[in-house]
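*Asks:* Got a predicted structure here, sequence first:
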Amino acid sequence: YVMDFGLPEVEVVFTVFTESAYYINGKHCAS
């Protein structure tokens, strides 16, 4: 999916956004 764009930035941003959301949701749920 990301390969179609050929933009590493897209994958990086998507990864950071996913990890950030997972971190926030995970911590809130854990707490």
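*Replies:* Great, that's in hand. Numbers count the residues shown, from 1 in each chain.

*Asks:* from here on, contacts and neighbour counts on C-alpha atoms
*Replies:* Noted.

*Asks:* now the helices: where do they sit in the protein?
*Replies:* Along the chain, the stretches classed as helices by DSSP state H are 2-5, 8-30.

*Asks:* what's the most buried one of those?
*Replies:* Ranked by mean neighbour count, the helices of the chain are led by helix 8-30 with a mean of 11 (mean count of other C-alpha atoms under 10 Å).

*Asks:* so what does it touch, helix or strand wise?
*Replies:* Judged by 3 or more C-alpha pairs under 8 Å, 6 or more residues apart in numbering; DSSP states H and E, helix 8-30 is in contact with helix 2-5.

*Asks:* Now do the helix it packs on: which elements does it pack against?
*Replies:* Using 3+ C-alpha pairs under 8 Å, 6+ apart: helix 2-5 touches helix 8-30.

*Asks:* And here is the other one:
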Amino acid sequence: MRKGFLKNRFVRVKLPALLFATVTVNRGLMR
């Protein structure tokens, strides 16, 4: 496998998780 492909896949998986975590934290702070 190419490094670029692996990196792209890592970003695709990590980014949504990071976004979800940020939203969860924001909701917790609002309470």
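*Replies:* All right, it came through fine. Because the structure is a prediction, the values reported are computed rather than measured.

*Asks:* Which position in the first structure pairs with Thr22 of the second structure?
*Replies:* Under the alignment (TM-score structural alignment), Thr22 of the second structure maps onto Tyr22 of the first structure.

*Asks:* Distance check, Arg27 of the second structure against Phe10 of the second structure.
*Replies:* Per C-alpha to C-alpha, to the nearest Å, Arg27 of the second structure is found 26 Å from Phe10 of the second structure.

*Asks:* go on, Thr24 of the second structure?
*Replies:* Separation of Thr24 of the second structure from Phe10 of the second structure (C-alpha to C-alpha) stands at 21 Å.

*Asks:* do the same with Leu18 of the second structure
*Replies:* For Leu18 of the second structure, the distance to Phe10 of the second structure - C-alpha to C-alpha - is 12 Å.

*Asks:* and if you look at Lys3 of the second structure?
*Replies:* The separation that Lys3 of the second structure has from Phe10 of the second structure, given C-alpha to C-alpha, amounts to 10 Å.

*Asks:* do Pro16 of the second structure as well
*Replies:* Computed as C-alpha to C-alpha, the Pro16 of the second structure to Phe10 of the second structure distance reads 11 Å.
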